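sharing a model that was predicted from the sequence below.
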Amino acid sequence: MKLQGKTALITGSAKGLGKRAAAELARLGCDIVLNYRSSGAEADELARRLAQQYGVRATAVEADIADPGDTGKLAEEALKLSGSVDILVNNAGPFIRERRVFADYNDEEIISLLHGNLLGAMLLDRKLLPGMRRSGWGRIIHFGFGHAMEGRAWPHRAVYAAAKTGLVSFTKTLAVEEGEHGITVNMVCPGDIRGDFKEKSIADVDGMRDPDSPLGRPGTGEDVARVISFLCLPQSDFLTGNIIDVTGGFDPIRTSIKPVQP
């Protein structure tokens, strides 16, 4: 139980990659604060299962990371429930899968994407940094997308890409600023892991083929969760300010405009 005595808050963790990360950190002994926006039943069930399976404390808090007011509420609730938050995994972030050029977004969508993918993470970090500083130990993990560090053009994903590449710079800056306090800050950038694969293990996809993947197999939630858990270990304190692709070599960015299929 390498992280026993630590508490992790994982945003957007009722389902998908956040759920898989929560399970991996619980397996290492972390107490878990789950976060959800609308999937309350799933979050409560996951909390019950993690507590039963790993003997950790697990609770769930409702909050919308795209709402600036909710970030303060989430931080306060997490601290009230657990006493401290040692690990923060900023997984939640809205994404519009429909392909469209920037001119076709409305104001509300732009604001929601920026708040949910950049501002929400920054505000939550700021709320929880004082406690990490007091204890002299902390781990902050941001989520990006494959090749985010390169800051390339990504047609049809202008707002999402702008938010996440902004988060790249913030990750690196915060890592430098907080290193003296024993806090590491890194970004994990998943590849094109979709649907049920976000919660699958590596064993689940054994023998499966993915023609788009250079490795030949689909990516899974476990691939991402294993990187997160490694970065959170006490012995990983020399790793900070890193932007880590977990893509199997796949490049999700298409830099040229192609007709959008109706």
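Noted; the coordinates are in hand. Computed from a prediction, not measured in an experiment: that's the story for all the values here.

CA atoms for contacts and neighbours, from now on please.
Fine.

quick one: contacts for the residue positioned nearest the centre of the chain?
Among the residues of the chain, residue 91 comes closest to the average C-alpha position under C-alpha atoms, centre = their mean, at 2.2 Å. Neighbouring residues of residue 91 by C-alpha atoms under 8 Å, 6 or more residues apart in numbering: 10-13, 17-18, 142-143.

structure two is appended below for comparative analysis:
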Amino acid sequence: MTDLNDATHSPEPAGRRAIVTGSDSGIGRATAVALAEAGMDVGITWHRDERGAHETADEVRAHGRAAEVVRLDASDAPACGDVVDDLCERLGGVDVFVNNAGTGSSTPFLEHGWDEWRHVVATDLDGPFVCLQRAARRMVEAGRGGRLIAVTSVHEHQPRVGSSAYDAAKHGLGGLMKTIALELGEHGITANTVAPGEIATPMTGQEDEDPRSKRRVGIPLGRPGDAPEIAAVIAFLASPEASYVTGASWVADGGMLQMGPQAGSHLAADDWRRV
């Protein structure tokens, strides 16, 4: 059995080579930079924003680390796995793999079309399965252990009206990561998810906005989160200090999920029933 963390208390990172999918902006970019700050070379992927990916690479290189940039379409499985293999070759291996690329939709269940359903599930579950598997195979073959981290959502745990495909995919990805943790623990590989709440990123239409300037009465901390706050959780899970953490979902939502019964007793209108 491989033990990645014989030097658990060393300041050295758990590995020197990381891949972060969807790292052209938002949580992905913040994560790539955080891992570079921790001493890792980073593989960066983009789907539509090539310029953003190269800007991320510039930030990684500013920390003295190498960066490789490739296009990855997470909905195109199993071809997206070949992109992961290519990045692994360019980096000389992979020690940390962060599945961050994803998409969503806002369509009531009865109106949800098959093509929209398949696109969301392919991007948020099928593609991640392939990419995580390719990275894991590399880790097992190398025999040094590794870290597999998937960015899910609070909707890995609780549903949202209008998000049937997204909720199903994120629930599935969370379950997949738990199974991976069971199966790959003997190889010194940990598998965890990070489940953000509302984060000020392009995906929520809040790019380049300070979340501390926004009021969210339904969140105990009273505001959306910031991408670096999620990246910090991911960087911890990629670190030696997280050597005994696996099969867990790390919720980072400002307390949003704790409001279930409170919201249920305090809502005064049926507005929540509609998208």
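The structure has been received and is ready for your questions. Since we're looking at a predicted model, the values are computed, not measured.

TM value for the aligned chains?
The TM-score (TM-score structural alignment, normalised by the length of the first structure) is 0.87; 254 aligned residues with a C-alpha RMSD of 2.6 Å.

one step back: state the distance from the residue nearest to the centre of the first structure to residue 183 of the first structure.
18 Å (C-alpha to C-alpha, to the nearest Å).

any idea how far the closest residue to residue 23 of the first structure other than its chain neighbours is from residue 6 of the first structure?
Residue nearest to residue 23 of the first structure in three dimensions, not counting chain neighbours: residue 50, with 6.7 Å by C-alpha to C-alpha, 6 or more residues apart in numbering. Look at residue 50 of the first structure and residue 6 of the first structure: by C-alpha to C-alpha, they are 15 Å apart.

the two: who's more crowded?
Neighbours around residue 50 of the first structure and residue 6, counted as other C-alpha atoms under 10 Å, are more numerous at residue 50. The numbers are 22 against 19.

how close does the more buried one sit to residue 190 of the first structure?
From residue 50 of the first structure to residue 190 of the first structure the distance is 24 Å (C-alpha to C-alpha).

quick one on the thing from earlier: tell me which residues in the helix or strand harbouring the residue nearest to residue 23 of the first structure are buried?
Assigned by DSSP states H and E, residue 50 of the first structure falls within helix 40-54. Buried residues in helix 40-54 of the first structure, counting neighbours by 16 or more other C-alpha atoms under 10 Å, are found at 42-44, 46-48, 50-51, 54.

one more: stretch 139-154 of the second structure?
In terms of neighbour count (16+ other C-alpha under 10 Å), stretch 139-154 of the second structure has its buried residues at 139-140, 143-154.

what's it in contact with?
By C-alpha under 8 Å, 6+ apart, stretch 139-154 of the second structure touches 2-4, 14-15, 93-100, 132, 136, 170, 173-174, 177, 187-197, 234, 237-238, 251, 253, 257.

please repeat the previous calculation with a cut-off of 7 Å.
2-4, 94-100, 170, 187-197, 238, 251 (C-alpha atoms under 7 Å, 6 or more residues apart in numbering).

which of the residues you listed fall within helices?
residue 170 (DSSP state H).

from the contacts of stretch 139-154 of the second structure, which land in strands?
When those are checked against strands (DSSP state E), the matches are 96-99, 189-196, 251.

next, give me the two most distant ones among those.
With distances taken as C-alpha to C-alpha, the most widely separated pair in those is 189 and 196, at 22.7 Å.

who has more neighbours, those two?
residue 189 (28 against 24).

what sits against the aligned residue in the first structure for the more buried one?
Residue pairing (TM-score structural alignment): residue 189 of the second structure is matched to residue 183 of the first structure. Residue 183 of the first structure makes contacts with 137-139, as judged by C-alpha under 7 Å, 6+ apart.

now do residue 78 of the first structure
Contacts of residue 78 of the first structure by C-alpha under 7 Å, 6+ apart are residue 33.

mind listing the helices for the stretch 101-250 of the first structure?
107-114, 120-135, 158-178, 221-232 (DSSP state H, counting those that start in this stretch).

what range does the first one cover in the second structure?
Same thing as helix 107-114 of the first structure. The aligned range for helix 107-114 of the first structure is 114-121, by TM-score structural alignment.

related to what we said a few turns ago, winner for burial among the helices of the stretch 101-250 of the first structure?
Of all those, helix 221-232 carries the top mean neighbour count, a mean of 21, counting by mean count of other C-alpha atoms under 10 Å.

the corresponding residue of the second structure for residue 81 of the first structure: neighbour count?
For residue 81 of the first structure, the aligned residue in the second structure is residue 90 (criterion: TM-score structural alignment). Close neighbours of residue 90 of the second structure, defined as other C-alpha under 10 Å, add up to 14.

against residue 135 of the second structure, how distant is the nearest residue to residue 90 of the second structure once chain neighbours are set aside?
Closest residue to residue 90 of the second structure apart from its sequence neighbours, by C-alpha to C-alpha, 6+ apart: residue 68 at 7.2 Å. Between residue 68 of the second structure and residue 135 of the second structure the computed distance is 16 Å (C-alpha to C-alpha).

trace residue 137 of the first structure over to the second structure, please.
Under the alignment (TM-score structural alignment), residue 137 of the first structure maps onto residue 145.

let me fix that, I meant to ask about residue 239 of the first structure.
Aligned partner of residue 239 of the first structure by TM-score structural alignment: residue 245.

residue contacts, the closest residue to that match other than its chain neighbours?
Closest residue in space to residue 245 of the second structure, ignoring its immediate chain neighbours: residue 190 at 6.9 Å, by C-alpha to C-alpha, 6+ apart. Residue 190 of the second structure sits next to 146-148, 181, 245-246 when contact means C-alpha under 7 Å, 6+ apart.

check the residues you listed and tell me the two furthest apart.
146 and 245, at 12.1 Å, using C-alpha to C-alpha across the contacts of residue 190 of the second structure.

many thanks, I have nothing further to ask.
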